[in-house]
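Chemist: Turn this into a model:
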Amino acid sequence: MPVVNARIAAGAVLADPDLVNVYGCAIGAEARIGPFVEIQRGASVGARCRIGANAFLCEGVTLEDDVAIGPGVMFTNDRHPRAVTAAGALMGPDDWTLETTRVGAGAVIGANATILCGLSIGAGARIAPGSVVTRDVPDGASVAGVPATSSLPSSLLNPSEAS
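Modeler: Okay, the predicted model is just below:
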């Protein structure tokens, strides 16, 4: 697994450079990247971010500073993925539309969450493990479930704050 053409800022740590696939992206100062992570070209990771093992950040994903990404988190960048065109030819770069995703400063995304493309996750937002995020998440919001919503009891969204 390569590290190719990536801009990696001072103090950033790749847990094991032989066990990541990092290419054409930008990684901010003091970020920590776990093993078996893929960060594709055009993705951007802010300063002091932490990305857990087996996470996938595709082209079009931007993490602002201080974001925590749990193990196995998956981002998408194509709302209608296909292998071939209507004519049956293998799809190429001009045959689909890249949709970007922004994750605001200080947001936390729990393990095995899936983030659909074209969304904005606000600063300080919290996504519970296993959630599927299908809509924008406002600054400071906590969401959970499939699809992710904030209508769950606060004890499930914020277990440390349960009475």
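Chemist: all contacts plus neighbour counts: C-alpha atoms, from now on.
Modeler: OK.
Chemist: And for stretch 104-117, what's in contact with it?
Modeler: 63-79, 99-101, 120-134, 139 (C-alpha atoms under 8 Å, 6 or more residues apart in numbering).
Chemist: Pull out the buried residues from the residues you listed.
Modeler: By neighbour count, with 16 or more other C-alpha atoms under 10 Å, these hold 63-78, 99-101, 120-134, 139 as buried.
Chemist: another one to check against the first:
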Amino acid sequence: MSGPELHQVGIRNVSFGVGVKVVEPCNLYGCTIGDGCFIGPFTEIQKDVVIGARTRVQSHSFVCELVSIGEDCFVGHGVMFINDTFASGGPARGRKELWRETRIGSRVSIGSNATIMPVTIVDDVVIGAGSVVTKDITMAGTYAGNPARLLTLRK
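Modeler: Predicted coordinates for the structure are as follows:
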């Protein structure tokens, strides 16, 4: 019987802006982190993700491929981004053509333990803790629930 294939947690091939703070352990690879960002511990940010300037990604969050997050955003503890919608009836199993992208605008705050499916979210949105965002958000405001629904419009 052979042992497991081991992969080390680490920071590899990341483009960092000026004044970025990363609290280890983190698994960051092939991504771009803008100026003045904060990345909390036990966070994974995968390749080709772009995080805008002054955005905070709190601990235990997972940001998968095909996600872009704007400037001045807040991603709470334990937020999960999803790129595989199981469109074929099960996991894509690495078939990237089945994955979908997520685009988060600027000044978006996402509460702890929210799940963000492949969607587009405009600027100036608040997502409540524990919410599940399943559809595009096209108007600034506060959203919460499963599925996330508009609570109040932003003026």
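Chemist: Mind checking the TM-score on these two?
Modeler: Overlay of the two chains. TM-score (TM-score structural alignment, normalised by the length of structure 2): 0.86; 144 aligned residues with a C-alpha RMSD of 1.9 Å.
Chemist: quick one on the thing from earlier: select from the buried ones among the contacts of stretch 104-117 of structure 1 every entry located in strands.
Modeler: Counting by DSSP state E, these place 63, 68-69, 74-75, 101, 120-121, 126-127, 132-133 in strands.
Chemist: can you redo those residues as a markdown table with distance to residue 30 of structure 1?
Modeler: Output for these, formatted as a markdown table (distance: C-alpha to C-alpha, whole Å):
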| residue | distance to residue 30 of structure 1 |
| --- | --- |
| 63 | 14 |
| 68 | 13 |
| 69 | 15 |
| 74 | 22 |
| 75 | 22 |
| 101 | 22 |
| 120 | 24 |
| 121 | 22 |
| 126 | 22 |
| 127 | 23 |
| 132 | 28 |
| 133 | 27 |
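Chemist: show me the contacts for residue 97 of structure 1.
Modeler: Residue 97 of structure 1 makes contact with residue 78, according to C-alpha under 8 Å, 6+ apart.
Chemist: next one: residue 16 of structure 2
Modeler: Contacts of residue 16 of structure 2 (C-alpha under 8 Å, 6+ apart): 32-35.
Chemist: just the buried members of those?
Modeler: 32-35.
Chemist: Between those residues, which sits nearest residue 58 of structure 2?
Modeler: Nearest to residue 58 of structure 2, judged by C-alpha to C-alpha, of these is residue 33 at 13.8 Å.
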